[in-house]
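Peer 1: below are the sequence and a predicted model; questions follow.
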Amino acid sequence: MSGQLPDKDIIQDRAVHGLPVTNDEVSHIASAESELTGTGPIKGGKAATAQSVHDKQQNFLEKAGDVARKPAEQITKEDAAEVQKAEARLIGGQPEKGSMSANLQSAADKNQQ
């Protein structure tokens, strides 16, 4: 991330494609934005977007990890819904077929039968 700051759409696009936004990147963007403004990061700016994406990624990973540690036959519809909600927030829309939450929903449906 040298030189220019990444566009907010690029930061969000990284999340959609499963590329992590690290704490170091968030700090770098915030520092660069502060240098440009002379007053600190901008509300709703690139640093805020990067922090938001990072936080959403961490939330999704936590929720998915919690469910992934369960035996497959114990995955519930509630588990699948929780992961789907976190994934939808992360990518900014409904997860597609074949996504983590779709696979969990399939497992939950089988378990309910």
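Peer 2: Received the coordinates, thanks.
Peer 1: CA atoms for contacts and neighbours, from now on please.
Peer 2: OK.
Peer 1: which helix or strand contains the closest residue to Asp79 other than its chain neighbours?
Peer 2: Leaving out its chain neighbours, the residue that sits closest to Asp79 by CA to CA, 6 or more residues apart in numbering is Val67, at 6.5 Å. Applying DSSP states H and E as the criterion places Val67 in helix 46-68.
Peer 1: quick one: Ala107 and Ala72 touch, right?
Peer 2: Yes: the pair Ala107 / Ala72 is scored as a contact, 6.9 Å apart, by CA atoms under 8 Å.
Peer 1: of these two, who's got more company?
Peer 2: Just comparing Ala107 and Ala72: by other CA atoms under 10 Å the higher neighbour count belongs to Ala107, 18 against 14.
Peer 1: below is structure B, check it against A:
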Amino acid sequence: MESELPHKEQLVAESTEGYPITQAKASSIAQAEHDMTGREPIKGGPAAIAQSLHDRQQNFYEVAGEIARKPSEEVTKEDAAKVQHFELTCAQARALGHEPGKASFSAEVQAIADHNAQMRHVDD
């Protein structure tokens, strides 16, 4: 019956590959875990991992959305650092063991922020 629950590694791999861990999926896993054990979710178990991955993804999406809605000329290095921080806390970077790559959202924000800083320096 344990095979009905996804393995923690499977959840991390899905998140790493960019698949969202939805609240519905996390809740479904928690319910299945409860049905199997008759207890609350197990610390470090599949339900806890799914909820943690969901929360990290949501934090990143929220911060990324805030920055994406800003006019590009207002994007700062602080914005870039904030996006990178939240991108790093997502499972993608943590599971892969390295920082987001050159094609990542945080890298794009950093490039915009660098350009803006350079333009401000030229204007001074």
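Peer 2: Received it, and whenever you're ready, just let me know what you need. Values in this document were obtained by computation on a predicted structure and should not be read as measured data.
Peer 1: mind checking the TM-score on these two?
Peer 2: Aligned and superposed, the two chains score 0.93 in TM-score terms (TM-score structural alignment, normalised by the length of structure 1); 111 aligned residues with a CA RMSD of 1.1 Å.
Peer 1: related to what we said a few turns ago, pull the contacting residues for the counterpart of the residue nearest to Asp79 of structure 1 in structure 2.
Peer 2: Counting by TM-score structural alignment, Val67 of structure 1 corresponds to Ile67 in structure 2. Counting by CA atoms under 8 Å, 6 or more residues apart in numbering, Ile67 of structure 2 touches 75, 79, 83.
Peer 1: next up, identify which helix or strand the second one is on.
Peer 2: Counting by DSSP H and E, the element that carries Asp79 of structure 2 is helix 77-89.
Peer 1: can you list contacts of that helix?
Peer 2: Everything outside helix 77-89 of structure 2 that qualifies as a contact, by CA under 8 Å, 6+ apart, is 56, 59-60, 63-64, 67, 93-94, 99-100, 105-107, 109-110, 113-114, 117.
Peer 1: let's see it at 6 Å
Peer 2: With CA atoms under 6 Å, 6 or more residues apart in numbering as the contact definition, helix 77-89 of structure 2 has outside contacts at 60, 106, 109-110, 113.
Peer 1: for it, buried residues please.
Peer 2: Neighbour-count burial for helix 77-89 of structure 2, counted by 16 or more other CA atoms under 10 Å, picks out 77, 79-84, 86-89.
Peer 1: and the next helix or strand past that helix?
Peer 2: helix 91-96.
Peer 1: give me the residues contacting that following helix.
Peer 2: 15-16, 99-100.
Peer 1: ok, now stretch 12-30 of structure 1?
Peer 2: Outside stretch 12-30 of structure 1, the residues that touch it by CA under 6 Å, 6+ apart are 41, 47, 50-51, 54, 91.
Peer 1: how close does the spatially most central residue of structure 1 sit to Val21 of structure 1?
Peer 2: Residue closest to the average C-alpha location in structure 1 (CA atoms, centre = their mean): Gln57, at 2.7 Å. Distance, Gln57 of structure 1 to Val21 of structure 1, by CA to CA, to the nearest Å: 8 Å.
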